[in-house]
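> Build me a structure from this.
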Amino acid sequence: MALSLPLSAARGDLPRRLAQLAAGLTLYGVSMGLMLRASLGGNPWDVLHQGLARHLGGSVGTWVTVVGALVLLLWVPLRQKPGVGTIGNVLVLGAAMDATLSLLPAPHALAVRLPLLAAGILLNGLATGLYIGARLGPGPRDGLMTGLHRRTGRSVRLIRTGLELTVLAVGIALGGTFGIGTLAYALAIGPLVQLFLPRLSVPAPAPTATRV
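As a prediction, the model looks like this:
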């Protein structure tokens, strides 16, 4: 599978974009750890990761990495090309999540868990804006969605909903935590990304003028 790097990456903004990507991916993993520690339900993929960890052993972060790598393999028949951000997504998220879980004790009081959940969702929206805004490649799961959209002609909304519901159902069946946090994430993440992404996106290069 060839690694794709946008042509604009050769510009002087590449160091900034790489730093923004690294910050976004790290904070995304931290946000996942915060939501998991709240024990009120995570996003559908994390419900799956948690269920896999409970049944097959290993840390939740390890399964974030394993599932990300497996999803990336599905890009091959879809003829998707990963970017630097795609590979970084696979390598960084799980490690950052496990580091957060190792440093943050599990709270018991609901008065602590609710703000923890809210902080995790807010940070997730910010982190998404950072790593997508760096324009260095989508995450494996987002790339799977866009690849299926391109190959099948089905709407992005339909494919995204189908993927999310499928992994959520499998995660619940495996014992992953599903709850108010899952619903809160589903309702809040779209508006949050819409808020942060335009403010954090690195401007695309202007087209090169052609002399006549």
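
> only C-alpha atoms for contact and neighbour calcs from this point on.
Will do.

> Please report how far residue 194 lies from residue 96.
24 Å (C-alpha to C-alpha, to the nearest Å).

> Revised request: answer the last question for residue 172.
From residue 172 over to residue 96 (counting by C-alpha to C-alpha), the distance is 24 Å.

> Give me the more crowded residue out of the two.
residue 96 (21 against 16; other C-alpha atoms under 10 Å).

> that's a helix at the more buried one, yeah?
Yes: judged by DSSP: H, G, I helix; E, B strand; the rest coil, residue 96 forms part of a helix.

> Quickly find the element holding the closest residue to it other than its chain neighbours.
Spatial nearest neighbour of residue 96, excluding adjacent residues (C-alpha to C-alpha, 6 or more residues apart in numbering): residue 29 at 4.7 Å. In the assignment (DSSP states H and E), residue 29 maps to helix 14-38.

> one more to line up against the first:
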Amino acid sequence: MKSVLIRALSYTGGLLIVSFGVTLTILAGLGAGAWDALNVGLANSTRFSVGNWVIFVGMILIIINALLTKSKPVIHSLITILILGYFIDFWLIFVFNDSLFSGMGLQVVILLIGIVVLAFGASIYMQAEFALIPIDAFMFAIRHVLGVNLMIAKTIGELVALIAAFIVGGPIGIGTVFVTFLIGPLIQFFFPRVGKRLDWKAAQE
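Sure, this is the predicted structure:
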């Protein structure tokens, strides 16, 4: 029972933290992370929200991940992207009202905090081993196909998204570069350390 509680808290709490980190990187106004720049760019050119596009892009990635790993689509990942999409819209629309931060110093601080929060949240929710965000599942799929570590796999995934974001006119800037090249190493740093703290398998014993 204890292990189930730890997994549930890791999953929902981690996704909430991830969504908050994503929101901060967007509102910093220095260029969003590659995947978020893609979602923002698509949202700016359609009637759908950023959170909606998180869900739509996630659905596409579920299919791509299945093809890369030659396995069945992880349908329950839909739960993950639905939660994340609605959390992001909650922060962006209802809490911050889509208001960008101003002042270069503050923007840089908000961006860096957002990156750290995002990586930390991802490292938490992945410990639950329930359903990965399709973006993170894409990272693991790349690792599986190419045989590289998490840091390199994440960076490759970010570069793929960066190209797509550029095509749709997403908010790309210096912040995008920071997110692209810092998020992988930060997840590589946080993941094993968070795992030691949230050892739900040990809780079963």
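
> if we can go back for a sec, over which residues of structure 2 does the helix holding residue 29 of structure 1 lie when aligned?
Under TM-score structural alignment, helix 14-38 of structure 1 corresponds to residues 4-28 of structure 2.

> Show me the helices in structure 1, by range?
Ranges of helices within structure 1 are 14-38, 44-56, 60-73, 75-78, 84-103, 110-133, 140-152, 156-173, 180-200, based on DSSP state H.

> Surely residue 141 of structure 1 and residue 71 touch.
Yes: Residue 141 of structure 1 is within contact range of residue 71, at 6.6 Å (criterion: C-alpha atoms under 8 Å).

> The two - which one has more neighbours?
Ranked by neighbour count (other C-alpha under 10 Å), residue 141 of structure 1 and residue 71 place residue 141 first, with 23 against 18.

> what do we get in structure 2 for that one?
Aligned partner of residue 141 of structure 1 by TM-score structural alignment: residue 135.

> And the residue nearest in space to the middle of structure 1, how far from residue 107 of structure 1?
For structure 1, the residue nearest the mean C-alpha position is residue 139 (6.2 Å; C-alpha atoms, centre = their mean). According to C-alpha to C-alpha, residue 139 of structure 1 stands 30 Å off from residue 107 of structure 1.

> Residue 138 of structure 1 now?
From residue 138 of structure 1 to residue 107 of structure 1 the distance is 33 Å (C-alpha to C-alpha).

> more neighbours, these two?
residue 138 (23 against 13).

> Now do the contacts for the more buried one.
82, 83, 85, 86, 132 (C-alpha atoms under 8 Å, 6 or more residues apart in numbering).

> So which of those wins on neighbours?
residue 85 (27 neighbours).

> residues contacting that residue?
21, 131, 135, 136, 137, 138, 139 are the contacts of residue 85 of structure 1 under C-alpha under 8 Å, 6+ apart.

> With distance to residue 206 of structure 1 as extra columns, can I get the helices of structure 1 in CSV?
Supplementary listing: the helices of structure 1 in CSV, determined by distance: least, C-alpha to C-alpha, whole Å:
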stretch, distance to residue 206 of structure 1
helix 14-38, 15
helix 44-56, 37
helix 60-73, 31
helix 75-78, 30
helix 84-103, 22
helix 110-133, 16
helix 140-152, 25
helix 156-173, 28
helix 180-200, 17
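
> circling back: what sits against the match of residue 141 of structure 1?
Listed by C-alpha under 8 Å, 6+ apart, the contact set of residue 135 of structure 2 reads 58, 61, 157.

> ok, the residues you listed in structure 1: which stay?
Shared with structure 1 under both residues aligned by TM-score structural alignment, their matches' C-alpha atoms under 8 Å, the contacts from the contacts of residue 135 of structure 2 are 58, 61.

> Make TSV out of the contacts of residue 135 of structure 2 and add distance to residue 31 of structure 2.
TSV is the format used below for those (distance: C-alpha to C-alpha, whole Å):
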residue	distance to residue 31 of structure 2
58	21
61	23
157	17
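
> Tell me the one of the contacts of residue 135 of structure 2 nearest residue 81 of structure 2?
Residue 81 of structure 2 lies nearest to residue 58 out of those, by C-alpha to C-alpha, at 6.3 Å.

> burial of that closest one, as a residue count?
If you count neighbours by other C-alpha under 10 Å, residue 58 of structure 2 ends up with 22.

> ok, now how distant is it from residue 188 of structure 2?
22 Å.

> Hmm, residue 123 and residue 189 of structure 1 touching each other?
No: applying C-alpha under 8 Å as the test, residue 189 of structure 1 and residue 123 come out as separate, 10.0 Å apart.

> So between those two, which is more surrounded?
In this view residue 189 of structure 1 and residue 123 are compared by other C-alpha under 10 Å, and residue 123 has more residues nearby, 22 against 18.
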